[in-house]
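Engineer: Please find the sequence and the predicted model below.
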Amino acid sequence: MSILPQTTATPLGRAQAVTVAHSQPLYVGRVRAGFPSPADDHLDADIDLHAHVVKRPAATFFVRAEGDSMQGEGIHHGDLLVVDRSLEPLPGRVVIVALDGELTVKRLERVGQRFYLAAANSRYRPIPLEGREAHVWGVVTHVVHALPGAAS
C-alpha cells in the first residue's frame, strides 16, 4: 500500500458569473431504463448547467483529477471537479488540499484529535496531516465525467 496521494488535482480556472445564457433543454419526467412514456416527451424548461453547479462564482474554481485513489467516490482520472472555497472543510467532505506543495483530492477524516486525508481506493492508506504542510483550497461539490466510449 502507498501512503502517497495518487489522485492529484490540476487547477483549470475560476468560475465566472455567466452573462450570456448557456442553457440546454430540461425534459419533464425521469429517465427510465424501460419503455418510455409518450407523455414525458416534451420540454419543461431550459437549464443552465453552470448555474446548477456553481452556487458562488467568486469562490468557485475547477480542477482536473489525475489518478485512481478516489474512484470509490466516483472521481476518475480526467474528471472535472467543481470546488467551492467558501464551504467549511468539515470531516467527511471531499477536499482539494495543497499537501507539501502538491494539490491532491481526498476525503478529510478526523480520528480523535488527528486529521487524515483518506483515499476512496483500498490500495492507498490514509495520510496523516500531523507534521505536514497542508492547506485546504476548497470543498469538491460536483464531479463531471464522461461515460466510457461517450467522450469524443
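Structural biologist: Perfect, I can see it now. Residues are numbered from 1 along each chain as shown.
Engineer: Please count neighbours and contacts with C-alpha atoms only from this point.
Structural biologist: Will do.
Engineer: ok, how many other residues are close to the nearest residue to V139 once chain neighbours are set aside?
Structural biologist: Nearest non-adjacent residue to V139, counting by Cα to Cα, 6 or more residues apart in numbering: V95, 4.4 Å away. Other residues lying near V95 total 26 when counted by other Cα atoms under 10 Å.
Engineer: where along this protein do the helices fall?
Structural biologist: 49-53 (DSSP state H).
Engineer: Tell me how far the spatially closest residue to G72 that is not a sequence neighbour lies from V63.
Structural biologist: Excluding the flanking residues, the one nearest G72 by Cα to Cα, 6+ apart is A120, at 4.6 Å. Distance of A120 to V63, computed by Cα to Cα, to the nearest Å: 18 Å.
Engineer: Same drill for the two, tell me which one is more crowded.
Structural biologist: Remark: of A120 and V63, V63 carries more neighbours, 23 against 19, as counted by other Cα under 10 Å.
Engineer: Presented hereafter is structure B, for comparison with structure A:
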Amino acid sequence: MTIPVQYLGQCDQSAQPVMIPLAAGEARAGFPSPADDYIEAELDLIAHIVQRPSATFYVRAAGDSMERYGIFSGDILVVDRSLEPVEGDVVVIAVDGEITCKRLGKIGKRPYLLAGNEAYKPIPLANAECHVWGVVTHNVHSHRGGRG
C-alpha cells in the first residue's frame, strides 16, 4: 500500500516575504527553562524552508504509511525536484503510474521504497517504471488535530 499525495501547487516566486518574529533562545523539549523577553530577529519561514523556489512544489500527504518518519495524513510536504535523490531521502515518486511518498532504501543490494509503518511492505524498484517527482525537504504538520 502506498501513501497517496495531492498536488497543491508550486512555490509563488513573486510573493512578498512575510516576516514573523523569531524569539531569542531555544524552546527546550526537555526540562523547561525561563523564556527570554525579547525578539532576536524576524524570519521569513518560506525563505527558510524553500531553497530553490523555481524547483519547489507542495503536496498533501494522505494515509499512515510514513508516520514513523514524522509524516502524517494531511501534512503539507515541501518537495524539491532539483535535488538528486540518495538513499535515505524521502521522495515523492510515481511507481508504475501510482504516486506515493516513501523513503529510498536498499534491502541487500537492491533498491526499495520503505514505509515508516511496519504494516506496509517494502516496494521493490527493480523492474518497475519509476519517475521521481522530487525529494521531500520539509513537512508542515499541525499540532492542533486539524483545527488549524
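Structural biologist: Done, it's in. The structure presented is a predicted model; accordingly, all values stated were derived computationally and were not measured.
Engineer: so what corresponds to the residue nearest to V139 of structure 1 in structure 2?
Structural biologist: In structure 2, the residue matched to V95 of structure 1 (TM-score structural alignment) is V91.
Engineer: How about L117 of structure 1?
Structural biologist: Checking TM-score structural alignment: L117 of structure 1 goes with L113.
Engineer: now do E73 of structure 1
Structural biologist: Under the alignment by TM-score structural alignment, E73 of structure 1 pairs with Y69 in structure 2.
Engineer: Test my guess that that match contacts L114.
Structural biologist: No. With contacts counted by Cα atoms under 8 Å, Y69 of structure 2 stays clear of L114, the gap being 10.4 Å.
Engineer: These two - which one has more neighbours?
Structural biologist: Neighbour totals were compared for Y69 of structure 2 and L114, and L114 leads with 24 against 13 (other Cα under 10 Å).
Engineer: measure the more buried one to R68 of structure 2 for me?
Structural biologist: Distance, L114 of structure 2 to R68 of structure 2, using Cα to Cα: 11 Å.
Engineer: Check G25 of structure 2 too.
Structural biologist: When distance is defined by Cα to Cα, G25 of structure 2 is 28 Å away from R68 of structure 2.
Engineer: now the strands for structure 2?
Structural biologist: All strands of structure 2, identified by DSSP state E, fall at 5-10, 19-23, 39-44, 56-61, 76-80, 90-95, 98-107, 110-114, 123-124, 130-140.
Engineer: hey, which of the ones you listed is tucked in deepest?
Structural biologist: Among the strands of structure 2, strand 76-80 has the highest mean neighbour count (mean count of other Cα atoms under 10 Å), at a mean of 24.
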